[in-house]
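# My questions concern the predicted model and sequence given below.
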Amino acid sequence: MYNLVLVDDEEIVLTGIQKVFKMADYQFNIIGAFSNPLKALESLVELSPDLIITDIKMPQMNGLEFSTRAKQLLPKAEIVILSGYDDFTFAQSAVKLGVSDYLLKPIKKKDFEKMLLSMHDKIENRNNQELELEQLQKAVMINHSALRNKFFLTLVEHGNFLDPYIQALYTQLGFNFKDSPFILVKFVIYEMQPEEDYVSATEKIISEFTGCINGLGSSEAFYSDEYLYFYLYGIQKTTFNRQEFLQIVLSYSRNKAENRLHLLVGVSQIYNSITDLFFATSDCDEYILKADSESADAGNILGGIQNAQRDLRLPYTEMENIFTAISTNDTRKITESVEEIFNLPDTALYKNYFYSIALILLIRMAHLQNKYKAETIIISLNILDIKQLSKNYPSVKQIKELIIQKSNLLAELVHSQSIAPASETMLSALHYIDKHYNENISLSDVADKIFISKNYLCDLFKKELNTTFIDYVTSMRIEKAKYLLTQTNMKMYEISKEVGYNDYAYFSQIFKRYTGITLSNYRKHN
């Protein structure tokens, strides 16, 4: 519920607004109604409203001056002015002064309701962003390594580099590679030895593959509970040989397979800026889905996007709106979001634009589909092909209908499957991990034990704990190791095995990466 103040020299207007509109229905609470703008200004700081609705023409002070002084007192407050038709020029000036919106008198109920809903969303979005930025400032001081991982994962999942949260992370982490050419590699651990520890295997891949690509450019490794990525940037496009790089990646994958660790591999095209990371991820997904990575250069599927003009607006927000609507089973919002995505004029588009966007949406839908048990497959593998899309759906209208149909089917699937409360499920998972953290457990093991899907548990870790399964288990092992180092006389290799690492050398590396200090120095100084 947000606080609202009304300012109008006509009592009938103040009374009318309060009688006609039930503000609670729009999540607003009227905390003040003033017929004198001077008295309103005297009370603004104490009342601290989120929204101020004011008339523009008042005898004591006009609305423009009132809005200017109100903004000086409460810079974050949203202001909406009410204007007569003859005051339209005043209204335009007010918007330039920082007023959020204006309504013309006589006030139409539909317009007023629309304004209230819009202001509510604007205030809520601003508050959420401020909260995220505040949490970010605190988090930077706690775990720099985890934040680097979070930056890349958030950008991979949502794709909008201009998002204030992403921008703040980029700045706080001291990154300086926004416009540096890059290539992305994605690994999926498909099969491993029963005795192998999943967390340790992930750490080994990071260490080994970083060594393989050393000298080709700078690299950042980041991971979720399901995937492992390598972001290689600072490469020289004129001299970098992508085919030779593919051979390095595939050679590493074959080498791991000989050691009974099977990896699915995806490699992107070369992109000019980190703003294209979302599309690079789609390249990797397409590469993996083709299941013929040694011969198929599947990254070409989005080649049109790579070669497009860099200033073309890509519909990041609208694409995300589709998945928000799917999660809430909002069929109207699904249709609206799809229409917004495909409303650019043909003259503004380059070849395969619509099909590239459709492919990205369908790939994300395929990932979402895998999180639920469906009687029939909604997104099949054969549809994830740009040539098939253009052949079977030759018009924009048909593409829109396809995306709307698949979105609605997914929304029904998500809505139909009831699950236990998230917090209760999470507690069950943490209880199991607490008892078995030093064993060779994986995300799948925990999910099987508490009877949910691996993908759903992965989402719970992100939503409930704001971390990944791998980071949670690793942190638990590190904390236990700290205790054993300071409270027992156990040898360090014994501690390594006690907390779940059979390879002492890798345990030493992980401990130093998480704590910034070696095992021996930690014991010595604590």
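Yep, it's here.

# C-alpha from now on. contacts and neighbour counts both.
Will do.

# where does residue 363 land in three-state SS?
Put simply, residue 363 is helix when judged by DSSP: H, G, I helix; E, B strand; the rest coil.

# thought it was touching residue 285?
Yes - contact status for residue 363 versus residue 285: in contact at 7.5 Å, counting by Cα atoms under 8 Å.

# Go ahead and report the secondary structure state at residue 230.
Quick answer, by three-state DSSP: residue 230 is strand.

# Not counting sequence-adjacent ones, nearest residue to it?
residue 221 (4.6 Å; Cα to Cα, 6 or more residues apart in numbering).

# and the one you found, what element?
Following DSSP states H and E, one finds residue 221 within strand 218-223.

# what do you get for residue 41?
helix 37-47.

# Which secondary structure elements does that helix sit against?
Under the contact definition 3 or more Cα pairs under 8 Å, 6 or more residues apart in numbering; DSSP states H and E, helix 37-47 sits against strand 28-34, helix 63-73.

# Determine the set of other helices and strands touching the first one.
Packed against strand 28-34 by the contact rule (3+ Cα pairs under 8 Å, 6+ apart) you find strand 2-7, helix 37-47.

# Tell me which of these sits most buried.
Across the helices and strands packed on strand 28-34, averaging neighbours per residue (mean count of other Cα atoms under 10 Å) puts strand 2-7 on top, at a mean of 22.

# Below is structure B, check it against A:
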Amino acid sequence: MNDYFENTFNFSLPQELNMYYCGYRKNTYSHSYGPAVRDHYLIGYIKHGKGILYQNGKELPLYSQQLLVMFPHQKIHYIADRHIPWSIKWIGVYGKLVDSYIYSLGITPALPVYPVHDFIKTEEILDDIIRLSTKDTLADKILCIGCLHQFFSCIAGPKITHREDYVEQAVNFIKYNYDRGISASDIADSVGLERTYFSKIFKERTGVSPGHSLLTIRMAKAKDLLLHTRLTLKEISYSIGYKDVFYFSKVFKKYTGLAPSAYRKEAT
């Protein structure tokens, strides 16, 4: 392995998570970076060495087996200890998922240093990314993007999910599974929480119960299908997760004040 390597990654298809370049620096003495600003995320994994990060008048220590996340449009300046060889691997990444993953990990411009729990696996993934970035086939480029997802999964490690994350996951579960006959218990199971406790934190965050949220989505979809399609009531009932058309009609009337057929007729 050479002491320094960087490669540009040219693959424009996936906009949610992609990479501009990647590289490594090995066993370099008296290394420093910046002060500089970039328009994308530059994520460095410190394999060996230590240093100081200068940021907003503060000094943050840098150690091996840490990530240093350099945020877009934020000035970065660090100096490695000149007596210890500095080895670092990096990826320059962009996309909406990067924002989401970084936020979920609790990494911020004020706290841009993050401990790596499984440093062996993290290094292996970064090595794969660097290796695949030099390949020209579509299969290798797609695989390289897959390794980026794997990288974020690996560094997440044993991070505990917060209440807000549970609720967000549940809302997504409802949104994409309302047509499958799910119940409030299924929603709680989808995030791995006991139903009563989950209902409490869901209502604290949203103002409604999980069951009411599910009902609201189903009724909104039923209204849309009644107004904009010629589907039968039975077909609409099945489309929103009710196997019994009579039960669907009963619930719809209680929710809207009109039977489904009357709602459709009144709107035409």
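Arrived safely, thanks for sending. Here the structure is a predicted model, which means the values were calculated and not measured.

# What's the TM-score once they're superposed?
Laid over one another, the chains give 0.38 as their TM-score (TM-score structural alignment, normalised by the length of the second structure), with 109 aligned residues with a Cα RMSD of 1.8 Å.

# if we can go back for a sec, JSON lines for the helices and strands packed on helix 37-47 of the first structure, including distance to residue 447 of the first structure and mean neighbour count?
What follows is these, written out as JSON lines (distance: least, Cα to Cα, whole Å; neighbours: other Cα atoms under 10 Å):
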{"stretch": "strand 28-34", "distance to residue 447 of the first structure": "42", "mean neighbour count": "18"}
{"stretch": "helix 63-73", "distance to residue 447 of the first structure": "52", "mean neighbour count": "18"}
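
# Relative to residue 456 of the first structure, which of these is closest?
For residue 456 of the first structure, the closest of those is strand 28-34, at 35.2 Å, according to Cα to Cα.

# okay, the angle between the closest one and strand 2-7?
If you take axes from the mean of the first three to the mean of the last three Cα atoms, to 10 degrees, strand 28-34 of the first structure sits at 30 degrees to strand 2-7.

# Now do strand 28-34 of the first structure and helix 37-47, the angle between them.
140 degrees.

# Stretch 177-190 of the second structure spans what distance, first to last residue?
This stretch, stretch 177-190 of the second structure, spans 11 Å end to end (Cα to Cα, to the nearest Å).

# before we move on, what about stretch 66-78 of the second structure?
Start-to-end span of stretch 66-78 of the second structure (Cα to Cα) is 14 Å.

# Settle this for me: residue 81 of the first structure is touching residue 93, isn't it.
No - counting by Cα under 8 Å, residue 81 of the first structure sits too far from residue 93 to count as a contact (11.0 Å).

# so which of the helices and strands packed on helix 37-47 of the first structure comes closest to residue 416 of the first structure?
Nearest of those (Cα to Cα): strand 28-34, 32.8 Å.

# And the strands in the first structure?
Taking DSSP state E as the criterion, the first structure contains strands spanning 2-7, 28-34, 51-55, 78-83, 101-104, 182-191, 218-223, 228-233, 262-267.

# before we move on, back to that, same list, the helices and strands packed on helix 37-47 of the first structure, but as a markdown table with distance to residue 280 of the first structure please.
Below are those laid out as a markdown table (distance: least, Cα to Cα, whole Å):
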| stretch | distance to residue 280 of the first structure |
| --- | --- |
| strand 28-34 | 43 |
| helix 63-73 | 43 |
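
# one step back: looking at residue 81 and residue 93 of the first structure, which one has more neighbours?
residue 81 (25 against 12; other Cα atoms under 10 Å).

# residues in contact with that one?
Contact analysis of residue 81 of the first structure by Cα atoms under 8 Å, 6 or more residues apart in numbering lists 53-56, 63, 91, 94, 99, 101-103.

# Which one, of the helices and strands packed on helix 37-47 of the first structure, ends up nearest to residue 339 of the first structure?
Using Cα to Cα, those put strand 28-34 closest to residue 339 of the first structure, at 30.9 Å.

# rewinding a little: which one of the helices and strands packed on helix 37-47 of the first structure lies nearest to residue 258 of the first structure?
strand 28-34 (63.7 Å).

# After the longest strand along the second structure, which helix or strand is next? Please name it.
Using DSSP E to define each element, the second structure has its longest strand at strand 18-28. Helices and strands here follow DSSP H and E; after strand 18-28 of the second structure, the next one along the chain is strand 32-36.

# Give me the nearest residue to residue 46 of the second structure, chain neighbours excluded.
residue 88 (4.5 Å).

# Wait, a strand at the one you found?
Yes - residue state for residue 88 of the second structure (three-state DSSP) corresponds to a strand.

# So it sits against residue 51, correct?
No - with contacts counted by Cα under 8 Å, residue 88 of the second structure stays clear of residue 51, the gap being 11.8 Å.
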